[in-house]
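Visitor: Quick one: sequence and predicted model below, then my questions.
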Amino acid sequence: MTETVNDPTGSPRKSAKRAGKGLTVERVYTTEGVHPYDAVTWERRDVVQTNWKTGETVFEQRGVEFPDFWSVNASTIVTTKYFRGAVGTEEREQSLRQLLDRVVLTYTAAGKEHGYFASDADAEIFEHELTHMLLHQIFSFNSPVWFNVGTSSPQQVSACFILAVDDSMDSILNWYREEGLIFKGGSGAGLNLSRIRSSKELLRSSGGTASGPVSFMRGADASAGTIKSGGATRRAAKMVVLDVDHPDIVEFVETKEREEEKIRVLRDAGFDMDLGGSDITSVQYQNANNSVRVNDEFMRAVEEKTSFGLRARTTGEVIEEIDAAELWGKMAQAAWACADPGIQYDSTINDWHTTPETGRITASNPCSEYMHLDNSSCNLASLNLLKFLQDDGSFDVQKFVKATELIITAMDISICFADFPTEAIGETTRAYRQLGIGFANLGALLMASGLAYDSDGGRALAAAITSLMTGTSYRRSAELAGVVGPYDGYAQNAAPHTRVMRKHLAANDDIKTLHAMDIAVQREATKQWAQNLKVGEKNGWRNAQASVLAPTGTIGFMMDCDTTGIEPDFSLVKFKKLVGGGSLQVVNQTIPSALRKLGYTEETIEAIVEYIADKGHVIDAPGLKTEHYDVFDCAVGERAIKPMGHVRMMAACQPFLSGAISKTVNMPESSTVEEIADVYLQGWKLGLKALAVYRDNCKVGQPLSDAKAKKADEEVKTVVVEKPIRRRLPKSRQSITTSFSVGGAEGYMTSGAHENGELGEIFLKLGKQGSTLAGMMDAFSIAISISLQYGVPLETFVSKFTNMKFEPAGLTDDPDVRMSQSIMDYVFRRLALDYLDFDTRSAIGIYTAEERQRYLDTGSHQPISGGTTAAELIEEQQAEKPAEVEAVASGEATKAEPTVASGEAAGGSSATEATRPAPSGAHTSAELLEEITGGAIDSPLCMTCGTKMRPAGSCHVCEGCGSTSGCS
């Protein structure tokens, strides 16, 4: 291995030997003589996953071994995603120990082989410290490491790739091939097509007109779609970039917007435009994120409303003048309509470039966090920030520094043994050694610290942590350069690399700290940047790039993180998987910590948490001061963070990152084209490198959703991912006809059932035939009947219509329902009694007269249900819900909270997911998520397990199984 050391004058020179004697590694988390595995309690678990549509078991591995403090969700994701070997064979991994050993021992052996450690004892400490940090979820490598390292597969460690394409047919066809190889390996790639001549230029060979890059995008899109449909469970992740001065820029900007219009037309005409549908393949350009590269010249032209020149690719001459502001408007309009194109700020990107003497930065990976040389790659790792929050509320600066330097060491070691999909990528990566350390759980850390995400204090802490992370990483990189030499391209780029280090240091000095917490972090960051420059100017640096902020989707769940990457908390209530199956709706565990930090008493904290569990938000929570509401603002819900709150947080962290930030700025459906244009403009002014937006509900036929229904108030309903199937009743079916009287108004109800006894239709007769009331009841009956046949659970209607108040109301002639607040209240109480089992009815407070009597008969000790005696049950109920017991006793049960929410507002009717009815008392995950967040959002349902996914950077990740919609 050729490496660089310094001669006595400080000038770099080449050497085939190591520059130093190796690193001395100290123990931070571990104790000599005690292996990390021996310091935790292990337990065996069964991991079973079923197909969300059919109920069929699709994965089963029993007796897997994990520490007892790992959540069921984390162990499930690791077992299904990262354990290697065929299930049921001896080669199959069955313990987290095997997985960690496979990776950690490979890294340690490579470190020893390539001279990273001063002694075998240092290598052992490295092994133990790395094992401890992974075991205790302090950080994680990116997914390809867990997939490949230590296996017989190619040792691919990188998740992010940038390709290159030139203006020749050979290069274009090679682009298709290389992209396919990367997609096959489960990673994503991006590239810039601006070298390809435009459709307004001539071919040299024939004199005909060139096809242009947008035409060739069509072929690449088809290739990506084919590979995806060949067995992958997620979309091929790719990025396509075009420079703003390319003559085909308008066509590029409008391409996906036109395709979105086509999707609408085809869907409305009855074609199957669902993801994987038979007709979706007729739509083009759906497998890539598109971004426009703008430079400062263009942005100034936009502000000044002047013209801007589009340049020929072959000669560089201006062949067309366009109105810059008009093009800017087209970009915003397209983003408003379909979320593409995103924007990349070329001048800013290359101003922070450490190796410009080698080449410009022209593109990014699919999620826009990795930006460096063409034909290169980056391996990622992310720190779990919440692990550094101490009991006294301070941030453990010293442990964060030690963890960062050990992780950077491990990441650099991996390049020594890594394999790459193409030789060109391998050569560039080994020569420049790009790393991408980042973090997750920022949103949870801020909330637990009592800091609002969209606040000066929140941004100051985020900036200081990012600065400390990157400053420490480059300091360790400089130390590694003194041991194993700087990166091969350093000598050529020494001056610009040093200049960028000084820019980072200057930005660190500009952080406006506000609290003791961020002051302490920023003070240590200043020390690390100063030491970094001192050591780097002597040794050079081992890595051209050190840090990015990635989505951290799957690995975020592996670390049991509440929030991914730089994202705020998604919602205040989450789902917790339970051992043995099922899930529990729980309030975020960071909320009590935040309330304690803000000075609330335990009694008040308990009341606030109970309120949040019930409502899903903090508005009007008992005892919570209004000035503290913003601490609990989330990505969605009643108090969603404003778009510029996301942009300002990105701007706070960007000056301390080698690369960029994977993040989509979510915008409400009501956002205008002008507001999107302003967000893009502010991103440029605030110094971001890249920005993407997503306006809620802007897409109708892409992989995020298939169809959406709206209310008159334009509130978004449940996202449907498959065409629902209607289950009609047989020609002859069992039915029940009930006569009733409510407050003196008389009527009849007939209910019909399927063969299995489930309710399938109702008919209500009330008022004179031909009257308005009778017509309304007929229409209502039809709507309810069709909804039941399409799978809406009866308990959904019962929870929504019971306790609805309007005249006529009062006494009834039904002994089981003595009082009713309306006809709807009576009808659905009667249907619940006729068709729902006891456990489901009792959960929403509906009982027969006999059950109420037995319920009150505390001396009989007669079991009511499931072996529980009446005395035991009433004692338990009185302890937990005394008000409900009183209501049962009087025959007027209080209204329970809905068990299923389907996107309705103010009691409107519901849409439903295309699934079979949920079991009694159960929820589908999408319905639960919508109930918590207060409305549907444009996120996909997981193609693997059906759980509602959530944003992770510019991708989406499944909380149920860890699948992602983009790069890992």
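Guide: Yep, it's here. Numbering: from 1, shown residues only.
Visitor: Please count neighbours and contacts with C-alpha atoms only from this point.
Guide: Fine.
Visitor: What is the burial count for residue 527?
Guide: For residue 527, the count of nearby residues is 14 (other Cα atoms under 10 Å).
Visitor: List the contacts of it.
Guide: Going by Cα atoms under 8 Å, 6 or more residues apart in numbering, residue 527 touches no other residue.
Visitor: try this one next to it:
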Amino acid sequence: DIEEFINWKRLEEEKAKVLIKYGGLTSDFNGEAYQTVSGQNSNNSVRVTAEFLRRVKTDGDWDLIERSTGKVRKTVKARHLWRQIAEAAWACADPGMQFHTTINEWHTSPAGGEIRASNPCSEYLFLDDTACNLASLNLVKFYDDETGRFDIETYEHAIRIWTIVLEISVTMAHFPAKPIAQGSYDYRTLGLGYANLGSLLMRSGFPYDSDGGRAIAGALTAILTGVAYKTSAEMAGVLGPFPKWSENAESMLRVIRNHRRASYNESAYEGVSHYVMGINPDLTPAPLLEAARLAWDEALGAGERHGFRNAQVSTLAPTGTIGLLMDCDTTGVEPDFALVKFKKLAGGGYFKIANQSIAPALRRLGYDEGQIGRIVRYVAGTMTLEGAPHVNSESLRARGLSEGAIDRIEGTLPSVFELRHAFNVFVVGEDSLLEIGLKPEDYTALGFDLLAALGFSPGEIAEANDIICGMQTIEGAPGLRDEDLAVFDTANRNGRHGERFIHHVGHIKMMAATQPFITGAISKTINMPHEVTPDDIEEAYMMSADLGLKSMALYRDGSKASQPLSSSSDDAASDEDEETVVLALEREKAVAWGEIMSAASPTQAYSNGHRRPRFLLPAKRQGWTQEARIGGHKVFLRTGEYEDGTLGEFFIDLAKEGATLRGVLSCFAIAVSKGLQYGVPLEEFVDTFTFHTFEPRGMVEGHPNIKMANSIVDYIFRVIGLEYLGRTDLVQVKPQMSSLPEPPKGLAAETGIQLDLTEAAMEKDIAMEAKAARFVDAPDGHGPGTPAAAAVKQSIPVTAGDVATASVQSALADMMGDAPLCPTCGHITIRNGTCFKCLNCGDTTGCS
């Protein structure tokens, strides 16, 4: 069944693509297409031995053995199996590879059996029924940008402290099963690692894909594991070695000697059948080289005297969550992913910045402050209209835009990736567009381009965009020497003008430089462009084996149909409607009530005989009931509607929760219902109560569009916002157009809202944080409008934060191809190891 396993996810992926293309199903990974097929919640890997790889190279035969009987079931060409693996990985990124012989040649405890498996991300490779806690150090914190010196002494001190902390955690840990607890106690494995290697190399002026960069990475990794093992041996001298030490002592000391040999870049190793990339002494800074060799000398000596307290001490994990908490620019052993990034502001929204490693790197390379300023402006843009060609304050003023509109555009520019994102009805304002002669049917039309409507040509827009928003690549920057370009290479092409990126061979070689000094393995996915072939996949896997990697996973951009976001942003046609697609409609009703609206407070407003109007629901009314489970708890939401279909009340029923919570939620529902009947806009309730977090919370079962909720209250108002306001920005799976609720009677005609905008937004699957598809409340609104009141429709502009959020989503979509949305907050994620990491909230799809 090995052939079935190899092709399992590829065939299932093809089924999903057919369902999406011809069945009209959504491409969301939580949608019916992917729910219908199997294998989508697993990371599959195939283990191969050195003998199998030898037969691939010689085109030899390979026997397929029945596990239960040991008989040969079938004989195939090894190269045929190898090709199937490559074609399957090309098609759907699975299976990854684990190199069984290499893994077990570096096994510190073979008396306990072979290492047969790993965790899903493949950094923890050890015996079955064992576990380890992960911890990582931020390498940049030990580097001084001013002096260019790496503080080895402090780095070693941090390694010692964290080795002790992780050892304590083994004793203090709770485990899910007795065998795992026993195995972890017997071997006491640790998972110390680091993060921010890519940023450190850029800041120090070394290209990630260079022999010098790899030498530094190897030395830092050697110090990490060598000092950790030395500390482990010292603890063994006091507390005793791990319980299974005596039966594994000879094997473990052999592995320690091989680690030491790699630090000295020796050519001969004990019991190792593959090439080992040691530290290149000619390219490694002398202090790092000396510290690395000393660490392994001392680790071996202390281990021979005392044994070791821990069978393993290090892994290189994805560091997605802790990397965000430590303010790391890069995770694990990864390079940087972009030269233009964004910072989330404490008050909401984003601010675009050039990668904070660019300026230190340029200083280290000898550029002066004036040159650095020009290069950074070239990359990130001026972020102002002042001095810009063609599109500037003067030209906009000459075309009739008001000072207020120009000021709003200016305030939005620091947070957008494309100039068009700042030129739209939500920033400029309807009044300003009407003043220059545009009609609502013009600026609400799909594909409307305000800059073009103002008379700017495509060439003028492009030139202004490059100056104001930046080239988003360092290629072609003024004064940058060609020989320095490689220092700024990243995992992806940068911007619409960038061509350079780190070749997959560079990723593999970096893993090979660090693997000889890691007792576990490395969690890292080799990103490959869409145009690579299965031949390239074969070569990448074979190179990984030849260079001594223990495991390897790769991902060809665009190989999965889930979340199909274009990785190319240079299609002019798509640019023209980008802000229509990404930025959604937002309006809010404002009703003028004369004396009531001019009062200083509600008490004063109703003190002169004005009666608070309440709109009662009919005795027999329509509504619906929605059943769902939130974090395993069953919840029923029941609604009552006015005759025009707007919401007038709702009730919350819980199946099993205690009387207190049931009572509180029941009273809460009654209070909100009374507020609706007395005229509180439904939007206010939805905006106020969504995203409130408390238990029970988590996965939502039973609702087709909402898959995660932060609390019962959050879930209730996500449902209500979707059903009555068309708030598709609050759900994880966008509904099909046919399932979107119609606006209340008379609402669309009165407000002029066109559903095609909402449809366009959903077809592009815009980010949930964009305020999408919100309906305007007419005077008869959601029920409690007052007949005597004069209805005044106001357009409230989207804030710069909203525009920035949408712009960030668009930029990430360009850089990360088909990355899924974050299941917690809806932000687009970036690839992190074999999983995805959210740069907004720090959540991951499986990696820590």
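Guide: Sure thing, it's come through. Predicted model only: the values in this text are computed from it and were never measured.
Visitor: TM-score for the pair, please.
Guide: The TM-score (TM-score structural alignment, normalised by the length of structure 2) is 0.62; 559 aligned residues with a Cα RMSD of 3.1 Å.
Visitor: Any figure for the gap between residue 132 of structure 1 and residue 253 of structure 1?
Guide: Using Cα to Cα, to the nearest Å, residue 132 of structure 1 is found at 48 Å from residue 253 of structure 1.
Visitor: The two: which has the busier surroundings?
Guide: Under the criterion of other Cα under 10 Å, the comparison of residue 132 of structure 1 against residue 253 puts residue 253 first, with 27 against 21.
Visitor: Residue 547 of structure 1 versus the more buried one, what's the distance?
Guide: For residue 253 of structure 1, the distance to residue 547 of structure 1 (Cα to Cα) stands at 30 Å.
Visitor: Quick one: the strands in the stretch 151-300 of structure 1, in order.
Guide: Listed in chain order, the strands of the stretch 151-300 of structure 1 (DSSP state E, counting those that start in this stretch) span 160-162, 188-192, 238-243, 289-294.
Visitor: so where is the first one in structure 2?
Guide: It refers to strand 160-162 of structure 1. Following TM-score structural alignment, strand 160-162 of structure 1 has no partner segment in structure 2.
Visitor: Which other helices and strands does that strand contact?
Guide: Applying 3 or more Cα pairs under 8 Å, 6 or more residues apart in numbering; DSSP states H and E, we find strand 160-162 of structure 1 packed against strand 188-192, strand 376-384.
Visitor: what range in structure 2 matches the longest one?
Guide: So the one you mean is strand 376-384 of structure 1. Using TM-score structural alignment, strand 376-384 of structure 1 lines up with residues 130-138 of structure 2.
Visitor: Can you lay out the strands of the stretch 151-300 of structure 1 as TSV showing distance to residue 327 of structure 1?
Guide: Listed next are the strands of the stretch 151-300 of structure 1 as TSV, based on distance: least, Cα to Cα, whole Å:
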stretch	distance to residue 327 of structure 1
strand 160-162	27
strand 188-192	19
strand 238-243	13
strand 289-294	11
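Visitor: Out of the ones you listed, the one nearest residue 561 of structure 1 is which?
Guide: strand 160-162 (21.9 Å; Cα to Cα).
Visitor: Which part of structure 2 matches stretch 174-194 of structure 1?
Guide: Going by TM-score structural alignment: stretch 174-194 of structure 1 matches no residues.
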